[in-house]
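In: Need a 3D model of the following:
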Amino acid sequence: MTKDSGTKEKSFNVTASGPVDTPTTSSPSSKAGSHHDVEKQEVEAGTTVQLQRRLQSRHLQMIAIGGTIGTGLFIGSGGALATAGPAGALIAYAFVGTLVYSVMVALGEMATYIPISGAFTAYASRFVDPSLGFAMGWIYWFSWAITFALELTASGLIIQYWSPSLDVGIFIGVFWIVITALNFLPVSFYGEIEFYFASIKVLTVLGFLIFGICIDAGAGQHGYLGFHTWGTPGAFAPYILENQPALAKFVGFWAVMIQAGFSYQGTELVGIAAGETSNPRKTVPAAIKKTFYRILFFFVGSIFFIGLLVPYDNNDLISGNTSAASSPFVIAAELAGVKVLPSLINAVLLTVVLSAANSNVYSGSRIIVGLADAGNAPKFFQRTTSSGVPYVAVAFTAAFGLLGFLNESNKGGEVFNWFVNITGVAGFITWTAIGISHIAFMRALKARGVSRDSLPFKAMGQPWFSWYGIVFNIIIILTQGFTSFMPWNTKNFFVAYISLILFAILYVGHKLVCKTRFVRSIDADLDTGRKEIEEMHFEEVVPTTLWGKFWAWMG
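Out: Just a heads-up that it's a prediction; the model follows:
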């Protein structure tokens, strides 16, 4: 919902081409009270004064896909295969997919009932504890801001594949300007750009799946392959404890399960974008369902065929290179005798990291707007342009991308790597907090006598499914640095757990300074942001053109 100084409201007529703003005059009662009271109500609403609902379902789905399918799939999946083997990696990715689904449906119930900006922090603050919202929000924002710098660096490394003599700093600067400028455009432009960025990724993955079927069936230079890599060198790869084969294979599986979780992170962007989505009661559930199944299909399908085409002991697979040379997609093509793909895949990788960088700035800026809404960040982060862009939050988030220049020096690169490690577990912390918030949300509904059957989106298997996600996410958070114990390495321990330590400091510090209390179920705010959306008018126009019908089917 968009307001103008408390005197106007806007309803949105949603068409096949996008939402059209139609101003309507508010009732006299909306003018009552002081300007301070109006401002306070706007802040509490969570949908700040100026943010506008211009994202359609197809935008929402592609934002989540674009934020998830990245270097983790195109390059990192090779490391997963080398660590756990084809069967171990496949099981790990499928299992973590169930954890992601538990998070997505939990978020879906809350985001459709109360679709607000900065949803994660707002739900945690409203239903559980304001300190949880503060700590989770800031560490999650920091993870996206630092990841922006990481993606800018990756873009330079990818271009160096073609021109090794060029300095990576040139491309960090150029792409920083481009991505930052894109995020100052209205959110509908962002959604459209991300839609096409993500479409390239989707088409690439689909093309690889078709390619994998053909090569495995005998189209390559080695003829029919079948499941030969599962027999030689094997379905599971030993990891670290090679003198104990059975345990070593489990350790490899567990290490990849943690890596799979990092790869899936970004699906929760659907919740961030809910505050700027047209007709969220309909588009958010559709986006959550379709986005999850598509991402699971892309990830599990890709891991499955990579495992069929590339043996886990391939030397290029374990080289640690960050360019197309170590991509299992490229290795599979080269093993099959196809020599023209490396440059093409490298070009796709460039699109991948630029898309991810675009999502980094968008999601980071909206999280900090949500923090400002809740009083956990300065109020000037709520300032927006006339087209609804929170320009202060965008500029502040984008500024952290300049940390990528630390890679220009050896010492700076070491500092930068520590920053990156701080962000490593932020996604798991966020997923855990979403699950905890959902449990508290259901208790608040019960305390108010509100039936879950009345929710716009009702997930099955609750609350047990949320508990399932919470338990395993916590186990992953606590064990993700297990290699620092084999044998003990103090530096590696702090590198692995610095994010968890930082989260604890933020939480305890806020608790001590602000003296916050846990929210009682009966006192949880289930109304602010919900009543506003119920008062809005969404008129859906049935598309008549073939193009419009296609996007209606997609959404």
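In: all contacts plus neighbour counts: C-alpha atoms, from now on.
Out: Noted.
In: helix or strand right after the helix ranked longest in the chain?
Out: Counting by DSSP state H, the longest helix found in the chain is helix 76-113. Where DSSP states H and E defines the elements, the next helix or strand beyond helix 76-113 is helix 119-127.
In: The structure of the following sequence is requested for comparison with the preceding one:
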Amino acid sequence: MKPNSASDFTVSRDIEADGDYHDGASHRDLFPGTNHEGDLVTAAEDRDLHRGLAQRHLSMLGIAGSIGTGLFLGLGGAVQRGGPLGALLGYAVIGLVVCAVQFALGEVAALLPVTGSFVRHSEFLVDPALGFAIGWNLVYGNILSIPSEITAICALFEYWTDINPTVFIIVFIILTAGVGFTFVRVFGEIEFVFALLKISLVVFLIILGLVIDLGGIPGTPRIGFRYWQDPGPFVEYIAAGDWGRFLGFWGVMTGAVFSFAGVESLAMAAAETQNPRRAIPRACKRVFARVVLFYMLAVLVVGMLVPSNDPRLDGSGGTVTQSPFVIAASAAGIPAIPSVVNAIVITSAWSASNQALLSGTRVLYGLALKGQAPKIFLRTTSWGTPYMCVALFCIFMLLSFMSLSKGAITVFWWLVSLTAAGVLVSWSSILFNHIRLRQAMRRQNIDLNRLPWSNWWTVYSSPAALFMCIVILLTSGFSVFTKGNWDPATFVSSYLDIPLVLTAYLFWKFFKKTKVVSLDEIPLDTALEQADMYEDEPEDKQKGWIRAVSWLWD
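Out: Here you go, the predicted model:
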């Protein structure tokens, strides 16, 4: 479908210092008379946002976003639920799903490197109403996740001191707000350092765990795979026999999803990324490999170190003393490990709040670009920060003070639970966007080689992973439907996000009378022409000592 004449649209192109051109016309400008409202890279993004994130920032953002309390504190709960082999298999399956999600995101984001990432992709490839629903679900989830992380930081500091938690709340609100208002490159550098700290601790704990397991600590006997034999490789959960062992494995898998949460956030600031059509695919590919490697090794080592029936694992890592690494180190007579783990977990929690701020504010900015949020959120500083979006998030950071009241904190955690299933909803939308892109290319007879980045297997992996995400989403709270296990909080955290997203979708669909975009009308030719404007730039090869660690992001 082509414009009728040159007067049908106006294309604004800004030339940045790096020599990249960006087509600033919206779909409605390029294709008048259609119902689709999805933009390509808009002139507003090009003009108001600054490309401060480099390839290494994106790669480390994805790693930092997915390595957190779920790995340092929560793996013990996975071993307790499914046993050492059940936990390993559960994380392996979710690792494959994460692989499919990352490659699907990379293919679409390389073609459409827009602020808001898969939220805007949903508008462009599926339905503007879907973009509205997914976008506001992400904004809501990120708004609440920041005070929840600050609350977690206060709890972690209680391991060392009994200072009034109000002090820590104020300090971390100021620190998080400061990162949000500063240059996006400063945010990238901070998260880069945090990611290095996390990776260093993961590698250290894995090596330490192997040393302890093999009897390398004087006075500590060799463990080997003793706990795989007694109490056994699997744990029966809810039921007995093979069915119970399967339910234990499935319970691990549903929990593993949330451990990997965050890998999808690396493309949220695509319009603030240097050479996004090259950087985003590379980051997606590398982040998957590193994260799965770290998690699989960590799960394997934890299953060797601590028996699945150890009562200290109860609580799934709510405090540092429930970390399986800390349990094993304490048994080996290494008293400093709890404090080291606690310190890194505190930085992990602050890192998570910073990433939630970046992700949420960029989604909100993207919604405002589409008229799905007030235009006031389009205001940016001279250095490219959407300061009104950040200001809104800063207001909601004050919810962390609810942790000072027992009654208020109960309400607060219920609010947080509403979006616990948002990870699977986001992954499902990423995979569905990719499936629609491939379908549109087949319908319009466009060669897949025209995509900036593509892989032959994603045509199979995306549908399979989407099926898995939907099944896991629908069964994530299966325990509450078994006899004697009803729990309102678990039911809410597992399922309430589904009607919330559906309600938002139907509201915008009927309010704006949107329609599902026809595969024939998706303007892929325009998107591909825009992608062709980017010239491949030579890669900067690392030199000197930095090459020893640059494999993490290069």
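In: Can you give me the TM-score here?
Out: Remark: TM-score between the superposed chains equals 0.90 [TM-score structural alignment, normalised by the length of the second structure]; 529 aligned residues with a Cα RMSD of 2.6 Å.
In: circling back: the second structure: matching residues for the longest helix of the first structure?
Out: Counting by TM-score structural alignment, helix 76-113 of the first structure pairs with residues 74-111 of the second structure.
In: List the buried residues for that stretch?
Out: 74-95, 97-111 (16 or more other Cα atoms under 10 Å).
In: now swap in stretch 206-220 of the second structure and tell me
Out: Buried residues in stretch 206-220 of the second structure (16+ other Cα under 10 Å): 206, 208, 209, 210, 212, 213, 214, 215, 217.
In: Stretch 303-318 of the second structure now?
Out: Here stretch 303-318 of the second structure shows 303, 304, 305, 306, 307, 308, 309, 312, 313, 316, 317, 318 as buried, counting by 16+ other Cα under 10 Å.
In: what does stretch 447-459 of the second structure give?
Out: Those would be 451, 452, 453, 454, 458, 459, for stretch 447-459 of the second structure by 16+ other Cα under 10 Å.
In: Would you point out the most distant pair within these?
Out: 452 and 459 (15.9 Å; Cα to Cα).
In: how about residue 245 of the second structure, what's its partner in the first structure?
Out: Looks like residue 245 of the second structure aligns to residue 249 there (TM-score structural alignment).
In: One more: residue 211 of the second structure?
Out: Per TM-score structural alignment, residue 211 of the second structure is aligned with residue 214.
In: can you tell me how far residue 201 of the second structure sits from residue 70 of the second structure?
Out: Per Cα to Cα, to the nearest Å, residue 201 of the second structure is found 14 Å from residue 70 of the second structure.
In: out of these two, which sits in the busier spot?
Out: Remark: of residue 201 of the second structure and residue 70, residue 70 carries more neighbours, 24 against 17, as counted by other Cα atoms under 10 Å.
In: The more buried one and residue 44 of the second structure: what is the separation?
Out: Where residue 44 of the second structure is concerned, residue 70 of the second structure sits at a distance of 38 Å (Cα to Cα).
In: now swap in residue 395 of the second structure and tell me
Out: Residue 395 of the second structure is 26 Å from residue 44 of the second structure, where distance means Cα to Cα.
In: again, but for residue 78 of the second structure
Out: 45 Å.
In: Repeat that for residue 380 of the second structure.
Out: Using Cα to Cα, residue 380 of the second structure is found at 10 Å from residue 44 of the second structure.
In: if you count what's nearby, which of those two comes out ahead?
Out: Between residue 380 of the second structure and residue 44, counted using other Cα under 10 Å, residue 380 has the larger neighbour count: 18 against 14.
In: Per the alignment, that one pairs with which residue of the first structure?
Out: So residue 380 of the second structure corresponds to residue 384, using TM-score structural alignment.
In: same check, this time on residue 533 of the second structure
Out: So, by TM-score structural alignment, residue 533 of the second structure is matched to residue 535.
In: tell me the centre residue of the first structure?
Out: Centroid check for the first structure by Cα atoms, centre = their mean gives residue 266 as the closest residue, at 1.2 Å.
In: Would you state the secondary structure element containing that residue?
Out: With DSSP H and E as the test, residue 266 of the first structure turns up in no helix or strand.
In: aligned partner of it in the second structure?
Out: Checking TM-score structural alignment: residue 266 of the first structure goes with residue 262.
In: Next, work out how far apart its match and residue 29 of the second structure are.
Out: 34 Å.
In: what comes up buried for the host helix or strand of residue 492 of the second structure?
Out: Using DSSP H and E, residue 492 of the second structure maps to helix 488-495. Neighbour-count burial for helix 488-495 of the second structure, counted by 16+ other Cα under 10 Å, picks out 490, 491, 492, 493, 494, 495.
In: okay if I get the residues you listed as a markdown table plus distance to residue 399 of the second structure?
Out: A markdown table is the format used below for these (distance: Cα to Cα, whole Å):
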| residue | distance to residue 399 of the second structure |
| --- | --- |
| 490 | 22 |
| 491 | 23 |
| 492 | 20 |
| 493 | 19 |
| 494 | 23 |
| 495 | 24 |
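In: now the helices: where do they sit in the stretch 401-550 of the first structure?
Out: In the stretch 401-550 of the first structure, the helices defined using DSSP state H, counting those that start in this stretch lie at 410-423, 426-448, 464-479, 490-514, 530-535, 546-554.
In: Which of the ones you listed has the highest mean neighbour count?
Out: helix 426-448 (a mean of 22; mean count of other Cα atoms under 10 Å).
In: Residue 95 of the second structure versus the residue mapped onto residue 293 of the first structure from the second structure, what's the distance?
Out: Residue pairing (TM-score structural alignment): residue 293 of the first structure is matched to residue 289 of the second structure. The spacing between residue 289 of the second structure and residue 95 of the second structure, counted by Cα to Cα, is 9 Å.
In: Quick one: map residue 123 of the second structure onto the first structure.
Out: So residue 123 of the second structure corresponds to residue 125, using TM-score structural alignment.
In: Pretty sure its match sits against residue 136.
Out: No. Residue 125 of the first structure lies out of contact with residue 136 (Cα atoms under 8 Å); the separation is 9.8 Å.
In: Between these two, point out the one with more neighbours.
Out: residue 136 (28 against 24).
In: Please give the element, helix or strand, for whichever residue in the first structure pairs up with residue 136 of the second structure.
Out: Aligned by TM-score structural alignment, residue 136 of the second structure pairs with residue 138 of the first structure. Secondary structure assignment for residue 138 of the first structure, by DSSP H and E: helix 130-159.
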